[in-house]
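Q: My questions are about this predicted structure, shown below with the sequence.
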Amino acid sequence: MTDMPTYPDLDGASVFITGGGSGIGAGLTEGFLRQGARVAFIGRSDASAFVSEMSEATGNTPLFIQGDITDIAGLRAAMDRAAEAHGPVTRLVNNAANDQRHDSLDVDEDFYRWSTDINFKSYFFACQHAVAGMRAGGYGHIVNFSSISYMMGNAGYALYTASNAAITGMTRSMAREFGPDGIRINALAPGWVLTRKQLDKWATPDGLAAHLDRQCLKTHLAPDDIVAPTLFLSSTASRMMTGQLMAVDGGVVVTG
């Protein structure tokens, strides 16, 4: 990870990231660590090897808390543990998600709950818990990851696109609700970022070519392309931005 901008206010900041041990989340963890932030992240899979890698690479060791973000009590406890270790959380990045493909006619209530619990419910309650602490300090920045998929009207994962539309709506409403408390809340909508999971599960030569044809910029997105915009939204460089949706997609969609 090179050529990242530096934001002095992130040095020493207490940051909590969901899904910070793999994919885009791993890039986010590294990016904040390189800013000098005190980073805690939650994830389901063991990330101890990644923690060691980051400690050696950045000279800054993240706190890994193993857990399931759909367990709201466990998520709150993880955020409290982060605050105990690093001071009150002043930056929250809701990144964890699952874009499992599904046919709408095949969805039952169990799958509905599973998908929306990961892709929306956890976001709401992470924001709720973070805001409670941020209000006490009169300061905080939240970045909620959405997706351009709902703006494109993509088929094949209706619950995922619906959840991302909901995240954007929630972000706008919470930004207005908690702006008077000094809390900024923005959404970031990545395009098709070619993580290992995407390459292994969903990417095909025809699909990649078709998506690249939609982009203004003819280069596929990588996880690092999402890190710098997240750092910007989490820093005072964006101090008068709140309730906004920033699309980082190579120019597939147009917002506004």
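A: Thanks, I have it.
Q: alpha carbons only for contacts and neighbour counts from here, please
A: Noted.
Q: can you pull out the strands in the stretch 101-250 of the chain?
A: 140-145, 183-190, 245-248 (DSSP state E, counting those that start in this stretch).
Q: how far is the second one from where the chain is centred?
A: Centroid separation for strand 183-190 versus its chain: 9 Å, with CA atoms, centre = their mean, to the nearest Å.
Q: if we can go back for a sec, distance to T161 and mean neighbour count added to the strands of the stretch 101-250 of the chain, as JSON lines?
A: Shown next, in JSON lines, are the strands of the stretch 101-250 of the chain (distance: least, CA to CA, whole Å; neighbours: other CA atoms under 10 Å):
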{"stretch": "strand 140-145", "distance to T161": "12", "mean neighbour count": "26"}
{"stretch": "strand 183-190", "distance to T161": "11", "mean neighbour count": "25"}
{"stretch": "strand 245-248", "distance to T161": "15", "mean neighbour count": "21"}
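Q: this is the other structure I want to compare:
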Amino acid sequence: MSSLPPAHASAEPLVAANGGQYPSLVDRAVLITGGATGIGESLVAHFAQQGARVGFVDIADAAAADLLGRLGEVRHTPVYAHCDLTDIDALRHAVDTLRASLGPISVLVNNAANDVRHAVDTVTSTSWDAGIAVNLKHQFFAAQAVIGDMKQLGGGSIINFGSISWKLKQGGMPVYTTSKAAVQGLTRSLARDFGPFNVRVNTIVPGWVMTDKQIRLWVDATSKDEIARGQCINRDLMPADIACMALFLAADDSRMCTAQDFVVDGGWV
């Protein structure tokens, strides 16, 4: 059995020490959803360190302020907007607000989600709709809100976030796994519709990432054994591992990659 991870994943540096540099990201306007904590905070930090103009939305105001205070010196200080993504009018308003600060959005990273556990017999019509809203619906409407910018710019990159959970037939959260399976269908349909405008749409499919939330709520000795058996590389999957893939997909280096799933899971699926 591998040892348990540290009590808080935030001990990990915000930016991977061995990360690559992507000159095409300098001054590019990047919108990140759910950017205050977990994978999101790593995304914000990595894009900011590339010299991008980063805007991010979340409902965790204190965590967003803390992140901005820890970033250090960057070319452009990221801009934060409070937004409940399940309110589509609020999402559209937040995009307009960030656009006013950043300029036309060139990269959208649809990271926000909530993988709260829930049993089948506890799901109601209301909780089903709420789960779809927080894990799937906003990804479409965020893309809809920025596609005009990308057409104006002559291209762009949309990065949706899926999950290996449904591929593993994981139980105990059916609304979440249904949403994450649907994300990959959304990616492929938008890739076809947006391709004529040189807009690429891809899915990052993370494995079990060792964020503070995961460690606090669900990672224990049993789950660590499960990870050790499942992953080909028996090391902790960290937020920076996901952020580094997002940098590649946002940059011109991946200019012919679209409608694809990029799995970052240590070889589990």
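A: Looks like it came in fine. These numbers were taken from a predicted model, which means no experiment stands behind them.
Q: on that earlier part again, could I get the strands of the stretch 101-250 of the first structure as a markdown table with distance to A130 of the first structure?
A: Formatted as a markdown table, those follow (distance: least, CA to CA, whole Å):
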| stretch | distance to A130 of the first structure |
| --- | --- |
| strand 140-145 | 8 |
| strand 183-190 | 10 |
| strand 245-248 | 20 |
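Q: The ones you listed: which one's closest to E30 of the first structure?
A: Within the strands of the stretch 101-250 of the first structure, the stretch nearest E30 of the first structure is strand 140-145; the backing value is 16.3 Å (CA to CA).
Q: what's that closest one aligned against in the second structure?
A: Using TM-score structural alignment, strand 140-145 of the first structure corresponds to residues 156-161 of the second structure.
Q: got it, and stretch 196-203 of the first structure?
A: Using TM-score structural alignment, stretch 196-203 of the first structure pairs with 212-219 in the second structure.
Q: With stretch 88-108 of the first structure instead?
A: Using TM-score structural alignment, the match for stretch 88-108 of the first structure in the second structure runs over residues 104-124.
Q: sorry, back to before: distance from the match of strand 140-145 of the first structure to the first structure after superposition?
A: Superposing on the first structure and averaging over aligned pairs (mean CA distance after the TM-score superposition for the first structure), stretch 156-161 of the second structure comes out at 0.5 Å.
Q: Identify the residues contacting that stretch?
A: Applying CA atoms under 8 Å, 6 or more residues apart in numbering, the external contacts of stretch 156-161 of the second structure come out as 106-112, 139, 143, 150, 180, 183, 187, 198-206, 246, 249-250.
Q: how many neighbours does Q144 of the second structure have?
A: Here the number of neighbours of Q144 of the second structure (other CA atoms under 10 Å) works out to 12.
Q: right, I mislabeled it, should have said A222 of the first structure
A: By other CA under 10 Å, the residues close to A222 of the first structure number 17.
Q: residues in contact with it?
A: A222 of the first structure neighbours (CA under 8 Å, 6+ apart): 193-195.
Q: Show me what it lines up with in the second structure.
A: In the second structure, A222 of the first structure lands on M238 (TM-score structural alignment).
Q: What of F178 of the first structure?
A: Using TM-score structural alignment, F178 of the first structure pairs with F194 in the second structure.
Q: corresponding residues in the first structure for stretch 21-30 of the second structure?
A: Alignment note (TM-score structural alignment): stretch 21-30 of the second structure is matched to residues 6-15 of the first structure.
Q: Contacts made by the matching stretch with the rest, please.
A: 32, 35-40, 82-83, 86-93, 231-232, 234-237.
Q: Stretch 192-208 of the first structure too?
A: 23-24, 220-223, 249.
Q: just those now: which is nearest F16 of the first structure?
A: Nearest to F16 of the first structure among those, counting by CA to CA, is I24 at 14.4 Å.
Q: ok, that closest one touching D225?
A: No - counting by CA atoms under 8 Å, D225 is not a contact partner of I24 of the first structure; they are 9.2 Å apart.
Q: who's more crowded, the two?
A: Shown here are I24 of the first structure and D225; by other CA under 10 Å, I24 has more neighbours (23 against 18).
Q: Next up, the contacts around that one.
A: 95, 195, 223-224, 226-227.
Q: could you flag which of those residues are buried?
A: 95, 223-224, 226-227 (16 or more other CA atoms under 10 Å).
Q: Please enumerate the helices of the stretch 1-150 of the first structure.
A: Per DSSP state H, counting those that start in this stretch, the stretch 1-150 of the first structure carries helices over the ranges 23-34, 48-58, 72-86, 109-116, 122-137, 149-152.
Q: What lines up with Q66 of the first structure in the second structure?
A: Using TM-score structural alignment, Q66 of the first structure sits opposite H82 in the second structure.
Q: re earlier: just give me how far the match of stretch 196-203 of the first structure sits from the chain centre.
A: The answer for stretch 212-219 of the second structure is 18 Å, by CA atoms, centre = their mean.
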